[in-house]
Every structure is written in C-alpha cells, then in structure tokens.
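J.: Structure here, sequence nowhere to be found:
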C-alpha cells in the first residue's frame, strides 16, 4: 500500500492545498495537514485561487489604463508573492542539481543546498521572461483573465500525477512528508483542473490539457533519468514548465 492511499475527499482539502502551496493567511488545525497526499487532488484549486486574486490585480491595473506589459508584470509579481516563490525555487534547484551534478547523489545534494548556482539563475531568468511575455500577450486578449485561471489550475494538476507516478528520490523533504497519493486521487485532481479549464477557456481546454500532460511527462522522465524519482523541487519545476508551455500556447496568434 502507498502512504496516504485511502481517498475520501473533504472540502477542507482545498484550504489545506492553499495553505501548503501559498503564503495566503489561513488558520488551520494541525490535523488538517495530516491528510497529506490525499488532499493533493485540490492542488489545481489552490492554483485557481491564486490566479483569481491575480486577475483582480490585473483588472484594477487595466482599469487605470496600464499597458498589457505593465499589467503582466504586476500579475507576475502578485503570483510570486502569493506562492512565496515556492515553485520558482523548485525550478532553480532542479536546474542546478540536474545539470550541476554528475551522479544521482551529487544532484540531490546540490538540490538540497540553499545556495543558487548559475544554472538556477539562468533557469529563473528565462522562466520569468517567458511567463512575463506570455502574460503580456494573454492579458491583451479578450477573456485573458479567465484563461489565466485555467492555466493556473492545469499547471498544478501534474504535481499529484508525479507524486503517484514516481517514487520519492530522497528520504526527507516536503514531497516525502506528504506521502504518495493513489492514482485515483491524481486522476481526480486532473479532472478538477480540466473542469476549471473548460469553464475558463471552453473547449480549448482539450488542447491545453494535452500540452500540460506532455510537459509533465517530460519533466517526469527527466527526473527519473537524473535522480530516479521526484522531490518537492521537481514538483515545483513541473508547475513552472507547464505554466510556461500553456501561456506560450495561448499567446499564439
């Protein structure tokens, strides 16, 4: 049996997911977090909450007449602040570890180090630039704010999938502490994300979901080859890669 394999969804899981994946001020009893990976189906909803709040920032910025490029910058800043740059940190650590070490052990050691290296800096610069450009195009389009919410949900659907698919690469860390969800939990998370995406983007969500799946599969296969499994950094990086892919796809003419 996998850890936390029993599934019985609770509405409180949404608050647990928000508390885990964001810095939004929530007061939950300690036993709420004991559900661990069983609450991972709600990760896409946590992303949707972040995006809705960021969309309010965008709407206010648009109302005062700011250009899409400036609006995109404010939205990006809002999302980074609300998540505490958790996913960005994961991307940087994964880039440093995967390309800075020659063995599995050394890669994991580098990923655990709090210092950031050249690969991590380059990954962050490119990722932030890609997200800013994609957001600047998207927010200049009609219904761009709705699409932002769909992207946020879909980009987090792959996290429970990776948790269920790949073993933990190390004995400690945030991902290990949450446990591994059942495939049913991961599938429900994907269904929730797709439902949000359909509501926000219409049937374009079909193509977006396929693209997100490819992005997650790519990150997962890379992680399996490099460290033999997943860590919290890999999960965060998968969110970033998915978000970038979806924003760029939506920004195409």
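T.: Everything's here; your move. All of these numbers come straight from a predicted model, not from anything done at the bench. Numbers count the residues shown, from 1 in each chain.
J.: use CA for all of it now, contacts and neighbours both
T.: OK.
J.: Can you name the next helix or strand after the lengthiest helix in the chain?
T.: Identified as the longest helix of the chain according to DSSP state H is helix 204-227. Sequence order places helix 232-250 as the next helix or strand after helix 204-227, per DSSP states H and E.
J.: Run through who's touching that next one.
T.: Contacts with helix 232-250, where a contact means Cα atoms under 8 Å, 6 or more residues apart in numbering, come from 86-94, 111, 127, 130-131, 134-135, 138, 151-152, 154-156, 158-159, 162-163, 173-176, 208, 211-212, 215-216, 219, 223.
J.: could you redo the last one with a cut-off of 6 Å?
T.: For helix 232-250, contacts defined as Cα atoms under 6 Å, 6 or more residues apart in numbering pick out 87, 90-91, 131, 134, 155-156, 159, 174-175, 212, 215-216.
J.: again with stretch 196-209
T.: Outside stretch 196-209, the residues that reach it (Cα under 6 Å, 6+ apart) are 146, 147, 150.
J.: before we move on, what about stretch 23-34?
T.: For stretch 23-34, the external contacting residues (Cα under 6 Å, 6+ apart) are 82, 83, 84.
J.: Okay, buried residues for that stretch please.
T.: By neighbour count on 16 or more other Cα atoms under 10 Å, the buried set for stretch 23-34 is residue 33.
J.: what helix or strand is residue 158 on?
T.: Element membership for residue 158 (DSSP H and E) is helix 144-165.
J.: Report the buried residues of the longest helix of the chain.
T.: Residues 205, 208-209, 211-213, 215-217, 219-220, 222-223, 226-227 are the ones in helix 204-227 that count as buried (16+ other Cα under 10 Å).
J.: Closest one of these to residue 190?
T.: residue 209 (8.9 Å; Cα to Cα).
J.: how much space between that closest one and residue 85?
T.: 24 Å (Cα to Cα, to the nearest Å).
J.: how many other residues sit next to residue 125?
T.: Residue 125 has 12 neighbouring residues, counting by other Cα atoms under 10 Å.
J.: ignore the last one, residue 115
T.: Neighbours around residue 115, by other Cα under 10 Å: 11.
J.: and it, that one's in a strand?
T.: No. Applying DSSP: H, G, I helix; E, B strand; the rest coil, one finds residue 115 to be coil, outside a strand.
J.: Distance-wise, check it relative to residue 55.
T.: Residue 115 is 32 Å from residue 55, by Cα to Cα.
J.: What of residue 114?
T.: As judged by Cα to Cα, residue 114 and residue 55 stand 32 Å apart.
J.: Kindly give a single ChimeraX line that selects the buried subset of the contacts of helix 232-250.
T.: Buried members of those can be picked out in ChimeraX with the line below, counting by 16+ other Cα under 10 Å:
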select :87,90,91,131,134,155,156,159,175,212,215,216
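J.: now the contacts of helix 232-250 as CSV including distance to residue 67?
T.: Listed next are the contacts of helix 232-250 as CSV, based on distance: Cα to Cα, whole Å:
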residue, distance to residue 67
87, 27
90, 31
91, 29
131, 16
134, 14
155, 26
156, 28
159, 33
174, 39
175, 39
212, 29
215, 30
216, 32
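J.: next, the one to line up against it:
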C-alpha cells in the first residue's frame, strides 16, 4: 500500500504543482509506473475547480466564477496540459515532416498556431462552462468532476496503444513514456470512469462517447504525423477530451 501511495504522490508531483510529502522518492522507473494514477490526480484538480466555482458563484456573477475556477485549475497544474496543447498546435500546424513536427514541438517558444489554439481552447472552455454554470442546478460542478479524470484517462489510453515518438527520452515526459500494463490500465480506467456516475445517463454517455472520439482521432493523427506520441501530444489529448466532455454534458443537459 505504501508503494502505491508513493506512486500516487509521484504522479501528483509530476502532473501538478500540488505539494507532496517529503518522504516520496522520485526515480525514472517509479515515474513511469505512476502514470496509472493520472486520472486520480484529475480528481484533485477537479475538486479544486469545482470548489472555487461554488465559493465564487455565491458572491460573483457566473462568468467571473468560471474564470476564477479555470485559473485555479491552471495554477494547480502549472498549465502543464495547456502548454502541451499549444506545442502540439505549433508542431502539427507548422511542420510538414515527422522530424519537423517533433522539432517544433520541442521548442519552448510559442508560435502563431499555438497562440491561436490556446486562445480558442480557453475561450471554448469559458463559454461552455459559463453555459453550464448558468443553470440553477449547477451541472457545471458535475461536469468539472467528470471531465478532469476522464480526460486524463484519455491521455493514458494513448500511452496504452502507441509507442513514444522520441528516441532520446530527453524530454520532460521521457521517463513516463512506457506502455501501461493491464493492471495499471485497469486502475486508470476505474478512476477515470467512476465519476461518470455523477451525471444523468444521457449526459454520461455523451461525455464518454465524445471522449472516445477524441482518443480515436488522436490515435490516427499521432500515428500518421508523429509515429507515436509525445508528452505534448498527451497534454493536447487531455485538453481536447476535457472540452469535448463539457460539450457532451451541455448538449445532453440542454436537450432535457
């Protein structure tokens, strides 16, 4: 049990900016095995976002509560996944060959494709979360609690199917780049799908279905353009899946 708890804290320390106990010892091998807990880390990020929204909406307009909730989750992760989304937009938008795409994605500077993609992604999140937050039943809370774990499961799913695209493992995500085994994937799947119970049946199906669509599209794109995945690509999948889940919940909620 202590070893599993340590792996969870390693995942928490790598995929977020939340504090971890001092006794936790990081190593490349442990980091590779800690990816199973990425959806569980999403539980904590989701709880932060939902708590900030709930507190702020008591005294502020819904739109401002949404902005502060988004800011809190970005602060909690250090914009880890948003950065991956922006780099992936730059690479896929500006590169023609596999080598060009990977080289662009490795550049820490943001380009036009990345800047535009990041603005559009944040704007889309703001609009859909504001729409969900405007409902007096506050489905935005359930949407947040579902989207963060499930979207991180989408990233783990990519790791379970594709190989790591880089050969030098020099990137920050290099130590994580190992294919999860059946047990690890089972843990990630349970943590990722369990929050769907918070949603009505149609909303849960819509959220899960759109997340699967994102994974399938990402698998095809990454296999063709990258020959595998990178850490930035996983961040992009998490962001795309997150917004897709929000859209699914909103569409299902609006139709009832």
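T.: Happy to help now that I have it. This structure is a prediction, so every number in the text was calculated from the model and none was measured.
J.: one step back: among the contacts of stretch 196-209 of structure 1, pick out the one closest to residue 8 of structure 1, please.
T.: For those, the residue nearest residue 8 of structure 1 by Cα to Cα is residue 150; the value is 25.1 Å.
J.: what's the counterpart of the closest one in structure 2?
T.: In structure 2, residue 150 of structure 1 lines up with residue 146, judged by TM-score structural alignment.
J.: residue contacts, that match?
T.: By Cα under 6 Å, 6+ apart, the contact set of residue 146 of structure 2 is 195, 196.
J.: could you redo the last one with a cut-off of 8 Å?
T.: For residue 146 of structure 2, the contacting residues are 46, 192, 193, 195, 196, 198, by Cα under 8 Å, 6+ apart.
J.: Just among those residues, which is most surrounded?
T.: Neighbour-wise, the contacts of residue 146 of structure 2 (other Cα under 10 Å) top out at residue 192, 27 neighbours.
J.: tell me which element that one is part of?
T.: Secondary structure from DSSP H and E places residue 192 of structure 2 in helix 182-193.
J.: pretty sure residue 156 of structure 2 contacts residue 37?
T.: No. Residue 156 of structure 2 lies out of contact with residue 37 (Cα atoms under 8 Å); the separation is 9.5 Å.
J.: Comparing these two, which residue is more hemmed in?
T.: residue 37 (30 against 27).
J.: That one and residue 6 of structure 2, how far apart?
T.: Separation of residue 37 of structure 2 from residue 6 of structure 2 (Cα to Cα): 11 Å.
J.: repeat for residue 191 of structure 2
T.: On the measure of Cα to Cα, residue 191 of structure 2 and residue 6 of structure 2 end up 17 Å apart.
J.: before we move on, what about residue 79 of structure 2?
T.: Counting by Cα to Cα - residue 79 of structure 2 and residue 6 of structure 2 are separated by 23 Å.
J.: and if you look at residue 164 of structure 2?
T.: In this view, residue 164 of structure 2 and residue 6 of structure 2 are 25 Å apart by Cα to Cα.
J.: One more: residue 165 of structure 2?
T.: To residue 6 of structure 2, residue 165 of structure 2 is 28 Å away according to Cα to Cα.
J.: swap in residue 155 of structure 2?
T.: Applying Cα to Cα, the value for residue 155 of structure 2 to residue 6 of structure 2 is 21 Å.
J.: cool, and residue 90 of structure 2?
T.: According to Cα to Cα, residue 90 of structure 2 and residue 6 of structure 2 sit 35 Å apart.
J.: For the two, indicate the residue with more neighbours.
T.: Using other Cα under 10 Å, the more surrounded residue of residue 90 of structure 2 and residue 6 is residue 90, with 26 against 19.
J.: Map the more buried one onto structure 1.
T.: In structure 1, residue 90 of structure 2 lines up with residue 96, judged by TM-score structural alignment.
J.: who's in contact with its match?
T.: Neighbouring residues of residue 96 of structure 1 by Cα under 8 Å, 6+ apart: 107, 110, 111, 116, 117, 118, 119, 120.
J.: and these, which are buried?
T.: Taking 16+ other Cα under 10 Å as the criterion, what is buried in the contacts of residue 96 of structure 1 is 107, 110, 111, 116, 117, 119, 120.
J.: What is the nearest of those to residue 187 of structure 1?
T.: Residue 187 of structure 1 has its nearest neighbour among those in residue 111, at 28.5 Å by Cα to Cα.
J.: Please, which helix or strand holds the counterpart of the closest one in structure 2?
T.: Aligning on TM-score structural alignment places residue 111 of structure 1 opposite residue 105 in structure 2. Assigned by DSSP H and E, residue 105 of structure 2 falls within helix 98-106.
J.: how much does the helix or strand following that helix stray from structure 1?
T.: The helix or strand immediately downstream of helix 98-106 of structure 2 is helix 112-134, counting by DSSP H and E. Here the mean offset of helix 112-134 of structure 2 against structure 1 after fitting is 0.8 Å, by mean Cα distance after the TM-score superposition for structure 1.
J.: Just want the angle from helix 112-134 of structure 2 to helix 139-161.
T.: Helix 112-134 of structure 2 runs at 140 degrees relative to helix 139-161, counting by axes from the mean of the first three to the mean of the last three Cα atoms, to 10 degrees.
J.: outside of helix 112-134 of structure 2, which residues touch it?
T.: Contacts of helix 112-134 of structure 2 with the rest of the structure, by Cα under 8 Å, 6+ apart, involve 62-63, 66-67, 70, 82, 85-90, 93-94, 138-141, 239, 243, 246-247, 250.
J.: Emit the ChimeraX select command for whichever of those are buried.
T.: Filtering the contacts of helix 112-134 of structure 2 down to the buried ones (16+ other Cα under 10 Å) takes a single ChimeraX command:
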select :62,63,66,67,70,82,85,86,87,88,89,90,93,94,139,140,141,239,243,246,247,250
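J.: What lines up with residue 39 of structure 1 in structure 2?
T.: Checking TM-score structural alignment: residue 39 of structure 1 goes with residue 34.
J.: Does its match touch residue 13 like I think?
T.: No. Distance between residue 34 of structure 2 and residue 13: 10.3 Å, which falls outside the contact criterion (Cα under 8 Å).
J.: okay, residue 114 and residue 55 of structure 1: which has more neighbours?
T.: residue 55 (23 against 9).
J.: Need the nearest residue in space to whatever residue of structure 2 lines up with the more buried one, chain neighbours excluded.
T.: Using TM-score structural alignment, the partner of residue 55 of structure 1 in structure 2 is residue 50. Among residues not flanking residue 50 of structure 2 along the chain, residue 141 sits closest, at 5.3 Å (Cα to Cα, 6 or more residues apart in numbering).
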